[in-house]
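Asks: Here you go, sequence then predicted model.
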Amino acid sequence: MKIAIVFDDCMRLGGVERVINNLADYFSDNFNYTIEVINYNMNSKKQNFIYNSAVKITDLTIKNTKKDFISKFINKIKMRKKLKKHLEKNKYDIILCMAALSNILVAQVRKGIDAKVIGTEHVPYDGHSLKTKIKRRIFYKNLDALVVLTQEDYDKNAKYFKNVSIIYNSIPDTFKYENYNVESKKILAAGRLTEGKGFDILIKCTREAFEKYPDWNLEILGEGEKKKELGSLIEKYNLSKNITIKNFIDNMEEVMKEYSFFVMTSKYEGFGLVLVEAQATGLPVISFDCKSGPKEIINNNIDGVLVNAENENEMSKAIVSMIEDKEFRKKLSKNAVINSERFRNEKIGNEWKELFEKMIKKKSV
């Protein structure tokens, strides 16, 4: 089976990019699929992900140094034509579009392309801008199937689009449990330093904990436009001795073993893959019950802790409680490892395989 995975930039650091890397390698290694990852706006300055040698990486980016509206508009038209020509020429069986903008782009150039086109969502239904929502309603009719990440998103999308299914994001086998360091006094958070990730809320929510337990600290791993602002907030609350912001690292599965627990204060998530990654390594997790992923990952007070969305007081108390209750952390760690097994590549990969085969069967009828 010949599969094209379409995205703007698969080498940029981020959750969707990690998912693409994981799926492409798994499909190639385990199902003997011919995989090509097609990028139409690749601007990463370095290669942040390593793909298997059998996976082909294609860059269709049309470089444009001019920033005026007309130049950008012309560039978009050229890029669409280039992508359409490439998709027509290479005769794929499946075109897998990653995230809404890629779904819309391929749906716009779909006419004349014989492959089955599957769209995927990585932002909750209500998280899209009005412009994107309108485009989705217009162009998603050209998709053969749409894959979402949560039941909540399924319920909303199934009202408007055909052939919607749920397939969770998966984690590679490199995320595995070896031991839980219950004596660690380090708290971990990770993600892009953007408004939606709520790191400003997290910083505020740790003040009570660090007043009581000044020998504990928080490390935030991430990069993004809010870095300077978050640094100023840390200084404002005199937390420089307790909170540090570091760049993303490649070997998260190794680093996670150094921490006591993981905290996520996102305002919304498409899924929350980093929660699963943390659980797989045995880290207890605390997360806001934001739309729309955490409640489908965490069983509250069994393998993690769910806090009402954006409730700063409740989150502050949850962090303090986690620090104070070593036995609770040990219980969560044990159950987290068990819970993470349902997100393993073998299970999720087979769900993708079933969908692909179903699509190909329809194509041949």
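Replies: Yes, it's here. Numbers count the residues shown, from 1 in each chain.
Asks: contacts, neighbours, all on C-alpha from now
Replies: OK.
Asks: Could you tell me which residues make contact with Gly304?
Replies: For Gly304, the contact set (C-alpha atoms under 8 Å, 6 or more residues apart in numbering) comprises Pro284, Val285, Ile286, Ile298, Leu332, Ala336.
Asks: show me what contacts the first one?
Replies: Under the criterion of C-alpha under 8 Å, 6+ apart, the contact list for Pro284 reads Ser260, Phe261, Phe262, Ala278, Asp303, Gly304, Arg329, Lys330, Leu332, Ser333, Ala336.
Asks: did I read that right, Ile35 in a helix?
Replies: No - Ile35 is assigned strand when assessed by DSSP: H, G, I helix; E, B strand; the rest coil, not a helix.
Asks: picking that back up, what about burial for the contacts of Gly304, which qualify?
Replies: Among the contacts of Gly304, those scoring as buried are Pro284, Val285, Ile286, Ile298, Leu332, Ala336 (criterion: 16 or more other C-alpha atoms under 10 Å).
Asks: Counting by contacts, list what the helix or strand harbouring the fifth one packs against.
Replies: Secondary structure assignment for Leu332, by DSSP states H and E: helix 326-340. Other elements packing on helix 326-340 under the criterion 3 or more C-alpha pairs under 8 Å, 6 or more residues apart in numbering; DSSP states H and E are helix 273-280.
Asks: Residues in contact with the helix it packs on: which ones?
Replies: Residues from elsewhere that reach helix 273-280, judged by C-alpha under 8 Å, 6+ apart: 15, 169-171, 175-177, 190, 253, 256, 262, 264, 284-285, 294, 297, 333, 336-341, 343.
Asks: Could you list which of these belong to strands?
Replies: Residues of the contacts of helix 273-280 located in strands (DSSP state E): Ala190, Phe262, Met264, Val285.
Asks: this is the comparison structure:
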Amino acid sequence: MRIAFVIANAYGMGGTVRTVFNLAEGLARHHEVEIVSLTRHKAAPFFAVPEGVRLRALSATGAAAEEEGADRPGPMAAWWHRRARAVVPEAERERNKSYSPEAVAGLRRYLASTRADVVVGTRPGVNLLLSAWAPARVLAVGQEHINLDEHAPEVRAAITRRYPRLGGMTVLTSADRTAYRELLGAGDDWLEVMPNPLPPRRLPRSTLDNPIIAAAGRLSPIKQYPKLLEAFSSVAGKHPEWRLRIYGGGKAEDRLRSEIVRRGLSNQVHLMGRTKDITGELAKASLLAVSSRVEGFGMTIIEGFSVGVPAVSFDCPYGPREIIDHERNGLLVPAQDTDALGGALLRLVEDREARVRMGGQALLSAEHYALEGVVERWEDFLRRRLAAAGRA
């Protein structure tokens, strides 16, 4: 098969970029795979492009555009941009700024000329454009990385109208499949649960003895890091040798630093910034903490599992409850209950035997997300959808 993934900005850092690169790497072993980026803001992507995978950008912005001496959009680009605005709701365009005239005109040209058998969109706006613009000879598949409840009402309305035109769709969790099935009336053959895969790397294993709790993800309100600071205070007061390391970047960094100072945790909480090797960093920790209001999946949890680190998480909607088996490979506490989150962290800080037991089970759980198995599921799904479309 010739398979293309269309992503908003493959040159940035984020969970969608990381997991799409992982999946593309696995599929490229037996198929022709390319990643198509709506935009490019710098010369080289943050993550290394997998071997055997082609990366192309449809437009450039910022410094990348200046390097190329990019011209202002011409009349045709402006025309296709107007067409795209009629397809992609404003809420989606505001959430992601990649839908520029150059980008959407480039996508239209790409779809008209591509030799790909399958084109996979990776966010709602791209999926909507594929539903409207993909030629009949191409199997257009929508891939959702955000659960349905997180979409604005106007985006949900567009999804209801246009997603049934796609040739298939994947979601990350069973709960989200149920939500989309109820919204779209879709059958199981058309709508599939596909978890994000782990990269095929030889990974280190945590000793579970370092006095470090890790957290990872964009520094944004949805991650609720102030609540994590409050929960960690329960540990910090009784065990001052323990540290909390938070990996990620974002606009909320200054506010979070101020909150760390306000709580008197400057010596115990460290903002580590972005990293290309999150599993290597997680292997230095003994616990993973998740304080999110909601998770689309919980990639960091399975990355922690892959190096033998158990997770302590809010039982927030979607991801964590489908990954963490309470008391087996980690602990789930009621959503938004910071006292319970702090108590669970403290329990595993003080009980090494429980940490080790759960860490061992975490390693076993990670096998469910191995790249080879996820790739086989994707291959089977795509073959079935191509057959249903009469292109087996």
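Replies: Structure received. It should be emphasised that the depicted structure is a prediction, and the values quoted were computed from it without experimental measurement.
Asks: on that earlier part again, may I see the buried residues of the next helix or strand after the helix holding Leu332 of structure 1?
Replies: Where DSSP H and E defines the elements, the next helix or strand beyond helix 326-340 of structure 1 is helix 345-364. Neighbour-count burial for helix 345-364 of structure 1 flags Asn345, Glu346, Ile348, Gly349, Trp352, Leu355, Phe356, Met359, Ile360 (criterion: 16+ other C-alpha under 10 Å).
Asks: how about the first one, what's its match in structure 2?
Replies: Taking TM-score structural alignment, Asn345 of structure 1 has Leu371 as its aligned residue in structure 2.
Asks: Would you state the strands of the stretch 101-250 of structure 2 in chain order?
Replies: Along the stretch 101-250 of structure 2, counting by DSSP state E, counting those that start in this stretch, strands occupy 118-121, 139-143, 168-171, 191-193, 212-216, 243-247.
Asks: For the shortest one, grab the matching residue range in structure 1.
Replies: The alignment of strand 191-193 of structure 2 onto structure 1 (TM-score structural alignment) covers residues 164-166.
Asks: try the second one
Replies: Residues 116-120 of structure 1 are where strand 139-143 of structure 2 lands when matched by TM-score structural alignment.
Asks: quick one: the matching stretch to structure 2 mean distance?
Replies: Superposed on structure 2, stretch 116-120 of structure 1 shows a mean distance to its aligned partners of 0.7 Å (mean C-alpha distance after the TM-score superposition for structure 1).
Asks: who's in contact with that stretch?
Replies: For stretch 116-120 of structure 1, the external contacting residues (C-alpha under 8 Å, 6+ apart) are 93-100, 102-103, 143-148, 359-360, 363.
Asks: Quick one: buried ones out of those?
Replies: Those of these that meet the buried threshold are 93-100, 102-103, 143-148, 359-360, by 16+ other C-alpha under 10 Å.
Asks: could you list every residue that touches the residue lying closest to Asn22 of structure 1 once chain neighbours are set aside?
Replies: Leaving aside its chain neighbours, Asn22 of structure 1 sits nearest to Pro172 (6.5 Å; criterion: C-alpha to C-alpha, 6 or more residues apart in numbering). For Pro172 of structure 1, the contacting residues are Asn22, Arg344, Asn345, by C-alpha under 8 Å, 6+ apart.
Asks: And Gln108 of structure 1, by the same measure?
Replies: With contact set as C-alpha under 8 Å, 6+ apart, Gln108 of structure 1 has these partners: Phe139, Asn142.
Asks: where does it sit relative to Leu13 of structure 1, distance-wise?
Replies: The gap separating Gln108 of structure 1 from Leu13 of structure 1 is 27 Å, by C-alpha to C-alpha, to the nearest Å.
Asks: Tell me the residue in structure 1 aligned with Arg177 of structure 2.
Replies: Checking TM-score structural alignment: Arg177 of structure 2 goes with Tyr154.
Asks: Skip the chain neighbours and tell me the closest residue to that match.
Replies: Nearest non-adjacent residue to Tyr154 of structure 1 (C-alpha to C-alpha, 6+ apart): Val148, at 6.2 Å.
Asks: I figured that neighbour was touching Asn169, is that so?
Replies: No - using C-alpha atoms under 8 Å, Val148 of structure 1 is not in contact with Asn169, being 9.5 Å away.
Asks: which residue sits closest to the aligned partner of Val290 of structure 2 in structure 1, ignoring its sequence neighbours?
Replies: Aligned counterpart of Val290 of structure 2 in structure 1: Met264 (TM-score structural alignment). In space, not counting the residues next to it along the chain, Met264 of structure 1 is nearest to Ser287; the distance is 4.6 Å by C-alpha to C-alpha, 6+ apart.
Asks: what's near enough to touch the one you found?
Replies: For Ser287 of structure 1, the contacting residues are Val263, Met264, Thr265, Ser266, Pro294, Val305, Leu306, Val307, by C-alpha under 8 Å, 6+ apart.
Asks: Map Asn247 of structure 1 across to structure 2 for me.
Replies: In structure 2, the residue equivalent to Asn247 of structure 1 is Gly273, according to TM-score structural alignment.
Asks: so its match makes contact with Lys251?
Replies: No - the pair Gly273 of structure 2 / Lys251 is not scored as a contact, 11.9 Å apart, by C-alpha under 8 Å.
Asks: wait, doesn't Phe262 of structure 1 sit right on Gly282?
Replies: No - using C-alpha under 8 Å, Phe262 of structure 1 is not in contact with Gly282, being 10.2 Å away.
Asks: the more surrounded of these two?
Replies: A direct count of neighbours by other C-alpha atoms under 10 Å for Phe262 of structure 1 and Gly282 places Gly282 higher, at 32 against 24.
Asks: how about the more buried one, what's its partner in structure 2?
Replies: Gly282 of structure 1 maps onto Gly308 in structure 2, by TM-score structural alignment.
Asks: so its match sits in a strand?
Replies: No - according to three-state DSSP, Gly308 of structure 2 belongs to no strand; its state is coil.
Asks: Identify the residue spatially nearest to it, adjacent ones excluded.
Replies: With sequence-adjacent residues excluded and distances taken as C-alpha to C-alpha, 6+ apart, Gly308 of structure 2 is closest to Gly359, at 4.6 Å.
Asks: Give the burial count for the aligned partner of the one you found in structure 1, as a bare number.
Replies: Matched to structure 1 by TM-score structural alignment, Gly359 of structure 2 sits across from Ser333. By other C-alpha under 10 Å, 30 other residues sit near Ser333 of structure 1.
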